[in-house]
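1. Generate a structure from the sequence data that follows.
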Amino acid sequence: MTVTVLVVDDDPAFRGVARRMLAAVGLVVIGEAGTAQTAAAVAQELRPDALLVDVGLPDGDGVALAIQLMALPWRPRVLLTSTDPEAVGPRDVARSGALGFLAKQDLPDAQLELLFAAQ
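-> The predicted model follows:
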C-alpha cells in the first residue's frame, strides 16, 4: 500500500530534503506547505495519509496544527519535527495526537516508512 505524505515546513530547502528522504523509503510526497494555514487547506484538498510537520511555522505552531489535522475525518498520521531537539515534550505530542516528535537531524536515521505506515 502506498502511503502519501504532505511536508509542512517554512524552509523550502528542508522541504526538498524531506521529499527526497521520504521518497527514498518508498513514501509518496503529494504536496508541500510553508505555513499552517496553507497546510490545513492543502490537507483538505489532497487528503494525505500522513504529514511531516515542523513545530515552528510562521503563522502558528505545529502542535496546534497537528491537533487540527487529527480532527480531520480520515485522521492522517502526523509526525512533528524541529531543528530544536527540545522543541516539544511528550505531553505536547500526546496532546496533539501526533505519532511522535523527531529532531530534524534524527530524520535520516528514523524508519519513516514504519512510522507513517503505523495505524
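
2. can we go C-alpha only for contacts and neighbour counts from here?
-> Noted.

3. Give me the longest helix you can find in the chain.
-> helix 12-24 (DSSP state H).

4. For the following helix or strand past that helix, which outside residues touch it?
-> Note on helix 12-24: by DSSP states H and E, the next helix or strand toward the C-terminus is strand 28-33. Strand 28-33 is contacted by residues 2-10, 15, 19, 22-23, 39, 42, 46, 48 when judged by CA atoms under 8 Å, 6 or more residues apart in numbering.

5. run this one through as well so I can compare:
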Amino acid sequence: MTSNVLVVDDDPAFRGLARRLLVVFGLGYAGEADSAATALAAAGSLRPDAVLVDVGLPDANGITLAGELTALPWHPRVVLTSSDAEAASAADVRRSGAAAFVPKDQLPNAALRTLLGGSSL
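-> So this is what the prediction gives:
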C-alpha cells in the first residue's frame, strides 16, 4: 500500500518540488499546507499516512506541530525538514514523535519511502 503524504511548508516552490520527489519515491501525495494551522485542518480532513513538515513555519514551530500531528488518532509518521541543517536536534525529533529530521538539501538522497512510508522497500 502506498502512503499518502501531506507536505507542510510555507514555500510554494518547495511544496512543488516535494510533490515531485514523493512521486519519484513511489509515495502518494495527499495534499499541502502552508502553515501549522492549515496543516492541522488538512490532516483532519485528508487523514494522511505521513507528513513532511518544515521546522520553520510562519505561525508555529514545526517541531511542536510534529508532536500535535503524531498525537492524532491514526498516528501519521512525521519527517521534519529545514534548509537549516541544524534546525532540529535528535532530542527534538524524539520529543516530537517524528521519525526523523532530514535537511532539505539531503531529501533527494534520503530513504523517504522508508521514512514516510514506513516500508523498507
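
6. TM between them?
-> The pair, once superposed, lands on a TM-score of 0.98 when counted by TM-score structural alignment, normalised by the length of the first structure; 119 aligned residues with a CA RMSD of 0.9 Å.

7. the helices in the first structure, which residues?
-> 12-24, 36-46, 62-70, 90-96, 112-117.

8. Please identify the most buried of those helices.
-> Across the helices of the first structure, the average number of neighbours (mean count of other CA atoms under 10 Å) peaks for helix 62-70, which reaches a mean of 21.

9. Turn the helices of the first structure into a markdown table, columns for distance to residue 30 of the first structure.
-> Output for these, formatted as a markdown table (distance: least, CA to CA, whole Å):
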| stretch | distance to residue 30 of the first structure |
| --- | --- |
| helix 12-24 | 9 |
| helix 36-46 | 7 |
| helix 62-70 | 16 |
| helix 90-96 | 23 |
| helix 112-117 | 14 |
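
10. Tell me which of these sits nearest to residue 77 of the first structure.
-> Across these, residue 77 of the first structure has its closest neighbour in helix 112-117 (6.5 Å, CA to CA).

11. tally of neighbours for residue 4 of the first structure?
-> Per other CA atoms under 10 Å, the neighbour tally for residue 4 of the first structure reads 22.

12. about what we covered before: show residues contacting the longest helix of the first structure.
-> Here helix 12-24 of the first structure has contacts from 7-9, 28-29, 32, 34, 108, 112-113, using CA under 8 Å, 6+ apart.

13. Stretch 90-107 of the first structure now?
-> 63-64, 66-67, 70, 77-85, 88, 115.

14. give the contact list for the residue positioned nearest the centre of the first structure.
-> Taking CA atoms, centre = their mean, the centroid of the first structure lies closest to residue 52, which sits 1.5 Å from it. Residues counted as contacts of residue 52 of the first structure (CA under 8 Å, 6+ apart) are 5-8, 78-81.

15. what about the nearest residue in space to residue 75 of the second structure that is not next to it in sequence, distance to residue 54 of the second structure?
-> In this structure, residue 75 of the second structure finds its nearest non-sequential neighbour in residue 69, 7.1 Å apart by CA to CA, 6 or more residues apart in numbering. Look at residue 69 of the second structure and residue 54 of the second structure: by CA to CA, to the nearest Å, they are 13 Å apart.
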